[in-house]
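Novice: Need a 3D model of the sequence below.
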Amino acid sequence: MNPNHHLVLQTLSLLQQCKTLDHLKRAHAHALKSGAAADPIVAGELLLRSLPAFRRMRRRSLPPDSFTFAFLSKAAANARSLSVGSQVHSLALRHGLDRHLFVATTIVSMYAECGRLGRALKVFEEMPHRNVVAWNAAVTACFRAGDVRLARKLFGEMPWRNSTSWNVMLAGHMKAGEVDFARRLFSSAPHKDAVSWSTMIAGFAAHGAFDDAIGFFKELLREGCRPNEVSLTGILSACAQAGAFETGKTLHGHAEKTGFNSIIAVSNVLLDMYARCGSVDLARQVFDWEMGKKSVISWTSMIAALAMHGHGKKAIELFDEMEQNGTTPDGVTFISVLYACSHAGLVQQGHEIFHSMADNYGLEHSIEHYGCMVDLYGRAGLLDKAYEFVMRMPMKPNAVIWRTLLGACSIHGNVCLAEHATKQLSALDPNESSDYVLLSNIYAVAGKWKDVATVRRSMSAQRINKDPGWSSIEVDKVLYTFVANEELDGEKREAEKKLAEVMARIRMEGYVPEVAGVLHDIEEEEKKEAVWRHSEKLAVAFGMARTKGAEGVIKIVKNLRVCRDCHTVMKMISKVYKREIVVRDRSRFHTFREGSCSCRDYW
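Specialist: Presented below is the predicted three-dimensional model:
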């Protein structure tokens, strides 16, 4: 749902009150200024209300002017209606206004929004006079069509450029994933405004360049620029994804001082940042005390936060409270609630909630909701039921569905079903390394070493490389990343030294390495060494070396699922050293305290 939901409702209300074309123009201006015009419902309503008004004008023989055609073109663009847009273009041509600067520019934008780059550029080339706005519209059209090279060519030919020209190029390249080019472009821009900075920060965050996003935000502050809503939400999003808790807390303070925390979009990202950085309590504090009117996104984010941290029952209680509050859940809300049920083993409740979507709310199940149910049954060990559910789905199972089933087979050691799921995946997504690694591990645990070797040979023949496991930890607002079995240098070598001490200590307390999944053709001691140097162990050891005693919570972010051996080690460290450890892997949080994990060994 649109985060500016109240603006959408306000705009729709204004449109319903329109009696004249002048009223309609004012409502359209409000929609463009507030950003509500991007909402598909508003766009459709604009189009449906503008066309009858135009027909009445024609019946009364009132001559249309440039504003009329510009308005109609924008309405058609917002609704992405090529048929209506083409008719408007024809009528503008008939009235001799098709080459009017304002009209032609909006027609260029209309064709671009409708995916017709050729038509857009033809109109642009036929314009007798072009200003910088028209050039910007043509460059934007190229980016809309994914033609980055042509956008660069047109940008190079522009006789004038303004700040919008540079910002269009920055946004277009970031969206296309051309991050390094965008960085060079930003450096060469003669003037950087708030939009330039926010585009770069949000773009870095979207592409996983968290250090760059944080670095650019700090530079923005050094330059004396005031962050806007977009740059602040962008940097908070980067902190959320990177697990940069201390940096996020500092930004929270900045948002409070500047009043940005009163903006619902910023509050929602603050909530998500705390949840993803391992502090569900602070996320709940933002939700309960800092938010005014909560949107459906706010409720859904808090439910998802509780679910990620293993508080399934609390997530369902909040879902009930959301309904009592009068906020209608959407499809994303149900994904979060079903996720909570799956990770808490609440099979019956998950089953009931899934069916309530259609029965109580009239919502259609998407493939994501079906995937949640496969995960729910699979985690609970009901693999036959999970497979039957896949077979009864009204749509064809995609790679995510089969991968979910394969993951359940890995947890419960079902070799036969794992082979079937992998066969389906090899047809749908043959280059995904994690599928082969999972199957290989399933074979290894089952002692089927010939099959392990076959999978590894297949990966080698297809040149499929295993994604390296990495873990990151924030210490004194600096992010350190460790990769499994990497050679450590500099200050990172502290991790190696501390880890050796930790492993020796917990072995005295009864720790025995779980090496069943490690290749059988190496010596036992080498197997132990292989699991000892997993990235999350190195990151935790580094955190312990940099903090004294029981000082602070050690928070780790990992790109893969935590392995059983590392899970056991974290539990033992939390007991022996009296340290609280929070690990965020690719699917959930694990909070280790006094020898236990919040997942209750159900993950």
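
Novice: contacts, neighbours, all on C-alpha from now
Specialist: Will do.

Novice: wait, is I473 part of a helix?
Specialist: No - read with DSSP: H, G, I helix; E, B strand; the rest coil, I473 is strand and lies in no helix.

Novice: Hmm, it is touching K555, no?
Specialist: Yes - under the criterion of C-alpha atoms under 8 Å, I473 makes contact with K555 at 6.3 Å.

Novice: Which residues are in contact with each of the two?
Specialist: Shared contacts of I473 and K555, defined by C-alpha atoms under 8 Å, 6 or more residues apart in numbering, comprise G243, V540.

Novice: And this one, please, so the two structures can be compared:
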Amino acid sequence: MLERDLVSWNAILSGYVNAGRVGDGKQLFDVIPEKNLLTWAVMISGFAQNGLGEEALKLFNCLRVEDHEPCDYTFAGAIIACAGLGALEHGRQLHAQLVRFGFESSLSAGNALMTMYAKCGVVEAAHHVFITMPYVDSVSWNAMIAALGQHGHGEEALKLFKEMLKENILPDRITFLTILSACSHAGLVNEGCQYFNCMKQMYGINPGEDHYARFVDLLCRAGKISEAKQVIETMPFEPGALVWEALLAGCRIHGNMDLGVQAAQKLMDLMPQHDGTYVLLSNMYANVGRWADMANVRKLMRDKGVKKEPGCSWIEVARKVHVFLVNDTMHPEVQEVYNFLEELGGKMRKLGYVPDTKFVLHDVGFEQKEYVLSTHSEKLAVGYGLLKQPREATIRVLKNLRICGDCHTAFKFMSKVVEREIVVRDGKRFHHFKSGECSCGDYW
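Specialist: Predicted coordinates for the structure are as follows:
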């Protein structure tokens, strides 16, 4: 009877976490009198997949403290949690433990390891896991293609896709999402158009809104705004927020103010509380010096109670994750970071670095703009890593929003001055800075 009840409890618990009701799931988890490994695995994965990585890792540790021997599924959940947190060293330790327990041939654990290494900026390790897995499925292929695309290896992603087809693995809708993203990040417009068109013609997969959004993004990044607009006008269904957001971002990059305002209005109608729309539109106005229009957008945000998501960046040092906000004053060592960055900035200027003040979206003086740029969260996190990590270590920083254009330029100069590789994962992709260059080729 208890076993039958546990099957029911596990099913309900799975339903809660799959629906994003993690709090309800945890309440149920806590009252289940006798849990099996599936119970633990569902809860750990539920935390990890819903952005609660720290809770997932704490629960995994509780599993070990209670003398339960973990299974490959519990390991997979904990490893995915490390992926979300950018906790590379913790993930590596879990990888070692997984091998020690004999789960290195597990499909679920292997796929989790690929995702973890890719999201922590070590795409080479992700590829090593992929090629050494005894068995791979479509999820494995999709994860590896996505990893290559996110790191700017568009050509390699397309090559892997062709290998997948040779292995008689049929692509699914997720495969084409990863392919379109890879083409978008690498500027492979012709290839992206070809794959978008062959979805339906060759594989019978009807493009969804997410596919159209990535196709529009591909065209917009390449400056083909009118073509993107034509795609939207000929869609077989009403375009949603994903599509308009891709168009707005493209208009922001290429300065198409009129169409950008139209896209922003559509987004405001569909998602009136989405802060990104207001921020992008106000940034567009600021870029052309239309300060009154920018102020009106900010006032509209306040009137509607829309809160801007603060930019933050984080870095793992000595197995502890350090978080930095813009103009940070809370981190106990932040003043040391400011002093270090000021000293480093002098060396960067000797090589030709000039702060790009157009990325300061405030109507203030030049010196004040330079100061604002120096306090960006990604600069603080990179500076902390340079100060605290060993000389031979690659600096790996994660950021919740798109990297600032000035920070992108600054990191190229930093990588040359300090002769170290700097890897930054922003809200869209990875940037690998080395010897004064970025892996994105300044196409982002």
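
Novice: TM-score them against each other, please.
Specialist: Scored by TM-score structural alignment, normalised by the length of the second structure, the superposition of the two chains gives a TM-score of 0.94; 444 aligned residues with a C-alpha RMSD of 2.2 Å.

Novice: ok now do the spatially most central residue of the first structure, which residues does it touch?
Specialist: Against the mean C-alpha coordinate of the first structure, by C-alpha atoms, centre = their mean, the closest residue is A206 at 7.4 Å. Residues near A206 of the first structure by C-alpha under 8 Å, 6+ apart: A238.

Novice: Trace it over to the second structure, please.
Specialist: Pairing criterion TM-score structural alignment: the partner of A206 of the first structure within the second structure is identified as Q49.

Novice: how close does A125 of the second structure sit to T132 of the second structure?
Specialist: A125 of the second structure sits at a distance of 11 Å from T132 of the second structure (criterion: C-alpha to C-alpha, to the nearest Å).

Novice: mean per-residue distance, the helix or strand harbouring G23 of the second structure to the first structure?
Specialist: Taking DSSP states H and E as the criterion, G23 of the second structure maps to helix 22-31. Taken over the aligned residues, the distance from helix 22-31 of the second structure to the first structure averages 5.5 Å (mean C-alpha distance after the TM-score superposition for the first structure).

Novice: List the buried residues of the helix or strand following that helix.
Specialist: Sequence order places helix 37-49 as the next helix or strand after helix 22-31 of the second structure, per DSSP H and E. Going by neighbour count (16 or more other C-alpha atoms under 10 Å), the buried part of helix 37-49 of the second structure is L38, T39, W40, A41, V42, M43, I44, S45, G46, F47, A48, Q49.

Novice: So the fourth one is in contact with Y73, correct?
Specialist: Yes - contact criterion C-alpha under 8 Å: A41 of the second structure and Y73 qualify, at 5.7 Å.

Novice: helix, strand or coil for C225 of the first structure?
Specialist: coil.

Novice: Might one say that it is in contact with A194?
Specialist: Yes - counting by C-alpha under 8 Å, C225 of the first structure touches A194, with 7.2 Å between them.

Novice: could you pull out the helices for the stretch 301-444 of the second structure?
Specialist: 334-350, 366-374, 377-388, 405-418 (DSSP state H, counting those that start in this stretch).

Novice: ignore the last one, the stretch 101-250 of the second structure
Specialist: 107-119, 123-132, 138-150, 154-166, 173-186, 189-203, 209-221, 225-233, 241-254.

Novice: Now do the last one: which range of the first structure does it align onto?
Specialist: It refers to helix 241-254 of the second structure. Going by TM-score structural alignment: helix 241-254 of the second structure matches residues 399-412.

Novice: Can you check which part of the second structure stretch 241-252 of the first structure sits on?
Specialist: Under TM-score structural alignment, the match for stretch 241-252 of the first structure is residues 84-95.

Novice: Equivalent analysis for stretch 363-372 of the first structure, please.
Specialist: The aligned range for stretch 363-372 of the first structure is 205-214, by TM-score structural alignment.

Novice: ok so, going back, can you tell which of the helices of the stretch 301-444 of the second structure is closest to L148 of the second structure?
Specialist: In terms of C-alpha to C-alpha, the element of those nearest to L148 of the second structure is helix 405-418, at 20.3 Å.

Novice: Pull out the buried positions in that closest one.
Specialist: 406-418.

Novice: Now do the same contact list for the counterpart of K527 of the first structure in the second structure.
Specialist: In the second structure, the residue matched to K527 of the first structure (TM-score structural alignment) is K369. Residues near K369 of the second structure by C-alpha under 8 Å, 6+ apart: T357, V360, H362.

Novice: what do you get for V415 of the first structure?
Specialist: V415 of the first structure neighbours (C-alpha under 8 Å, 6+ apart): C409, I442, Y443, A446.

Novice: The second structure: matching residues for stretch 139-159 of the first structure?
Specialist: Going by TM-score structural alignment: stretch 139-159 of the first structure matches no residues.

Novice: Turn the helices of the stretch 101-250 of the second structure into TSV, columns for distance to K58 of the second structure and mean neighbour count.
Specialist: TSV is the format used below for the helices of the stretch 101-250 of the second structure (distance: least, C-alpha to C-alpha, whole Å; neighbours: other C-alpha atoms under 10 Å):
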stretch	distance to K58 of the second structure	mean neighbour count
helix 107-119	18	25
helix 123-132	25	17
helix 138-150	26	23
helix 154-166	35	17
helix 173-186	31	24
helix 189-203	42	15
helix 209-221	34	25
helix 225-233	45	16
helix 241-254	34	22
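
Novice: Out of those helices, which gets nearest to E392 of the second structure?
Specialist: That would be helix 123-132 among the helices of the stretch 101-250 of the second structure, by C-alpha to C-alpha, at 17.4 Å.

Novice: what inclination does that closest one have with respect to helix 138-150?
Specialist: 160 degrees (axes from the mean of the first three to the mean of the last three C-alpha atoms, to 10 degrees).

Novice: So which elements touch helix 123-132 of the second structure?
Specialist: helix 107-119, helix 138-150 (3 or more C-alpha pairs under 8 Å, 6 or more residues apart in numbering; DSSP states H and E).

Novice: Spatially nearest residue to W470 of the first structure (excluding sequence neighbours)?
Specialist: Closest residue to W470 of the first structure apart from its sequence neighbours, by C-alpha to C-alpha, 6 or more residues apart in numbering: V483 at 4.3 Å.

Novice: Would you agree the one you found is in contact with G469?
Specialist: Yes - using C-alpha under 8 Å, V483 of the first structure is in contact with G469, at 5.9 Å.

Novice: re the thing from before, do you know how far the match of A206 of the first structure is from W141 of the second structure?
Specialist: Q49 of the second structure is 20 Å from W141 of the second structure, by C-alpha to C-alpha.

Novice: what do you get for V22 of the second structure?
Specialist: In terms of C-alpha to C-alpha, V22 of the second structure sits 29 Å off from W141 of the second structure.
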